[in-house]
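In: Sequence plus the predicted model coming up.
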Amino acid sequence: MTDDLEADLDLARRIADAADRVTLSRFRASDLQVDRKPDRTPVTDADVACEDEVRRLIAAERPDDAVLGEERGSSVEDPAARHWIVDPIDGTKNYSRGVPVFATLLALMSGREPVVGVVSAPALGRRWWAARGQGAFTSDVARGITAAPLSVSGVADLADAYVSTTDLDYWREIGTRDRWLALTEATWESRAFGDFHHHMLVAEGLMDAAVEPGASAWDLAAPAIVVREAGGRLTDFSGGERIDGGEALSTNGVLHDAVLGIIRP
C-alpha cells in the first residue's frame, strides 16, 4: 500500500470511529427526531449530526477534498477529481425503529472509482474496510476479531446460490418484480437482508449475490470496493462497473453473468 493510500485508509477508519460515537449516542433515544425527505425516505437528527461530523473531520484533515453526502449535498465540482462520498446512516429505517442493522459508509474516490472504503456498523460491533489493491478486511467485536481478511464464496452453480434483495415491494413499484421472482426461482434460497448488510455478506462469502434495484452513489461507493477487494464484483444491472447507475448487483464474481442474464433490463 502506498503511504498516501495507507494514510487515507487510516483517516477513514478514524472518521468512522467518530461517526460511530455520534450514531450510537442517539440510537434508541427517546427524543430522536425523525422527519421525511421529499422522496418520503426517513431522516433523523442523527443522520445530519453524523454527516456534519464527518465533513468537519475531512475539512480539518483534507481541506482540499470535496465531499458528496446524502444529507448535505455535494461540493464536488469535478467528478474526475479526488473526493469523499458519505452515507451517514445507511439503514435509517432500521435506525429509526431501533433495529441495530445500520452503518456509516465512507469512501474516498479517485475520479469515478473508490480507492478506500469503510463500512461501520457499531450496534452490530462490525466493521468492513478495503483499499485498492490491498484486499478487504473485517472486525467483529463479539468474536474478538480485529482484522480478518475477506473472501467471497466459491459457489459456481446458480441453483446453489443464496441471494438477497432489499424490499420486494420496490421491485413492484418499478415494474420489475418478475425479474426478482425469476431469480429466486433459479437459486437455492433468497432473503431480504438489504442495504449495506447484504453486500458485506457477499464480501464475507456468506451470500452469493445481493441485488439492489434502487441505490445511490453514497449507498454503493464503500461497499463496492469492499466487495471487489474481497474477490467479487459490483456493477449496475447492465454489467457496468459503476456506482452511479441507480442500481447494483454484487456477487462472488463467478455467478455474476448468470444473475445478470435474469435481471438485466
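Out: On my side now, so go ahead.
In: rest of the way, CA atoms for contacts and neighbours
Out: Fine.
In: Which helix or strand contains residue 21?
Out: helix 3-26 (DSSP states H and E).
In: Show me what that helix is packed against.
Out: helix 45-61, strand 103-110, strand 113-121, strand 126-131 (3 or more CA pairs under 8 Å, 6 or more residues apart in numbering; DSSP states H and E).
In: Just put the ones you listed in CSV and tack on distance to residue 207 and mean neighbour count.
Out: CSV is the format used below for those (distance: least, CA to CA, whole Å; neighbours: other CA atoms under 10 Å):
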stretch, distance to residue 207, mean neighbour count
helix 45-61, 28, 18
strand 103-110, 18, 27
strand 113-121, 17, 27
strand 126-131, 15, 25
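In: A further structure is provided below for comparison with the first:
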Amino acid sequence: MDLERARKLAVDAVQAAGLLLLDGVSDGFGVHAKGSAGDVVTDLDLASEKVLVERILTAYPEHAVIAEESGLLGAAQAEWTWLVDPLDGTNNVAIGLPAYVIGLALCRSGRPVLGVVHDPVTRQTWSALRGRGAISSSGVRLAPPSRAMPHGPLLAWTQGYAVTRDDATVLSLKATLELRSRRMLQLWAPLLSWVMLARGDIDGMVGYRAEAVDLPAGALIAQEAGIEIRALDGSPFDESVTATAEDRSFVAAHPATLPVLLELVGSGLSR
C-alpha cells in the first residue's frame, strides 16, 4: 500500500468536496432533521460524501468505507477502511456560521495510518501519516510548542451525539473546566478543534464519548504534531476505530501541558 499515493488522493478528494461545499453554501441548500435528538443533515453533507466515496472506491475498490451518512460501503471485512466525515460542523453551516471542515482517515486493521482535514473557508488542508509527522498544505510541519498558562488553559470540548444534556459526568466535567480554564470552546466541529490543537492555537482538548467517524483523522494529525492523548483517568488511549463510545473519552495536549489537564479532569470527575 503506497500511503503517499493514498494521501494525495485524499487531499485531492477533500479539496474537491470543499469547493462543492463553498458553492453550495452560497447558493442555498436543504436542511433536514436527523434522528430524534435535534441533529440535522443538509444536502451538502450528502453531496460532499458522494464525491469522497466515489473517489475512494474508484481508486481502491478492494477497500471498505464507513461514511457518516451512508454507513458501510465497499468491501466488507477489508484490511483497509476509510472513515469519511463529509461535513464536520453541519449545525454551524445550517445557521450560517463559517466553521466547518471535511475529514478523511484511512485505517489498517482498525488502526488509523492516514488522516486528512480540509477547511473549505480558508482553503487549507492538513494531513498526517503515522510515524511521518503532520504537515499543512503548504508543506509546513506542525509542531506546537508548550506555553505558559498563567490564566489557565485554552481548551476545546467535544462530545458524542448520544450524550444527553443531563449526563452527570458531563455536567461535572464541564463545570470544572469552564471554571478553571481561560476559555472553553465548543465549536460543533471537533476536527477543526483537533487542527487548532495541532497548530498550537489552543492548549488542550477534552472529549467525552466522541463520535467514531470524525475522531481518527484529527487525532492522528494532532499526535503526529507532537500532541499526547490519554483516557480521562490518565491511562493509555484506545485509538482503535472499534473502541466503544465509553473508550472514546480523552484528554489531549502537549506532553508538558497534559498533567495540568489531567488534574483538572480528575477534579471534575471526583466532584
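Out: Here it is on my side, so go on. All figures in this text were calculated on a predicted structure; none of them were measured in a lab.
In: Which one of the helices and strands packed on helix 3-26 of structure 1 lies nearest to residue 175 of structure 1?
Out: strand 103-110 (28.9 Å; CA to CA).
In: Which other helices and strands does the closest one contact?
Out: Counting by 3+ CA pairs under 8 Å, 6+ apart, strand 103-110 of structure 1 packs on helix 3-26, strand 83-90, strand 113-121, helix 217-229.
In: and those, which is most packed in?
Out: helix 217-229 (a mean of 29; mean count of other CA atoms under 10 Å).
In: so that helix matches what in structure 2?
Out: Using TM-score structural alignment, helix 217-229 of structure 1 corresponds to residues 212-224 of structure 2.
In: picking up where we left off before, out of the helices and strands packed on strand 103-110 of structure 1, the one nearest residue 148 of structure 1 is which?
Out: helix 217-229 (12.9 Å).
In: And whatever helix or strand comes next after that closest one against structure 2, how far off on average?
Out: Sequence-wise, the next helix or strand downstream of helix 217-229 of structure 1 (DSSP H and E) is strand 233-235. For strand 233-235 of structure 1, the mean distance from the matching residues in structure 2 following superposition reads 3.2 Å, by mean CA distance after the TM-score superposition for structure 1.
In: immediately after strand 233-235 of structure 1, which helix or strand?
Out: strand 248-251.
In: from the middle of its chain, how far away would that next one be?
Out: 11 Å (CA atoms, centre = their mean, to the nearest Å).
In: Show residues contacting it.
Out: Strand 248-251 of structure 1 has contacts (CA atoms under 8 Å, 6 or more residues apart in numbering) with 199, 202, 208-215, 220, 224, 227, 232-237, 256.
In: Swap in 7 Å and give it another go.
Out: 199, 202, 208-213, 215, 232-237 (CA atoms under 7 Å, 6 or more residues apart in numbering).
In: distance from that strand to structure 2 after superposition?
Out: With mean CA distance after the TM-score superposition for structure 1, strand 248-251 of structure 1 departs from structure 2 by a mean of 2.6 Å once superposed.
In: ok, the contacts of strand 248-251 of structure 1 vs residue 75 of structure 1, which is closest?
Out: Nearest member of the contacts of strand 248-251 of structure 1 to residue 75 of structure 1, counting by CA to CA, is residue 215, at 20.3 Å.
In: which SS class is the closest one?
Out: With DSSP: H, G, I helix; E, B strand; the rest coil as the basis, residue 215 of structure 1 sits in coil.
In: Would you mind measuring from it to residue 242 of structure 1?
Out: Between residue 215 of structure 1 and residue 242 of structure 1 the distance, using CA to CA, to the nearest Å, works out to 12 Å.
In: same check, this time on residue 204 of structure 1
Out: 21 Å.
In: With residue 203 of structure 1 instead?
Out: Distance from residue 203 of structure 1 to residue 242 of structure 1, by CA to CA: 17 Å.
In: Comparing the two, which residue is more hemmed in?
Out: Per other CA atoms under 10 Å, whichever of residue 203 of structure 1 and residue 242 has more neighbours is residue 203, with 35 against 19.
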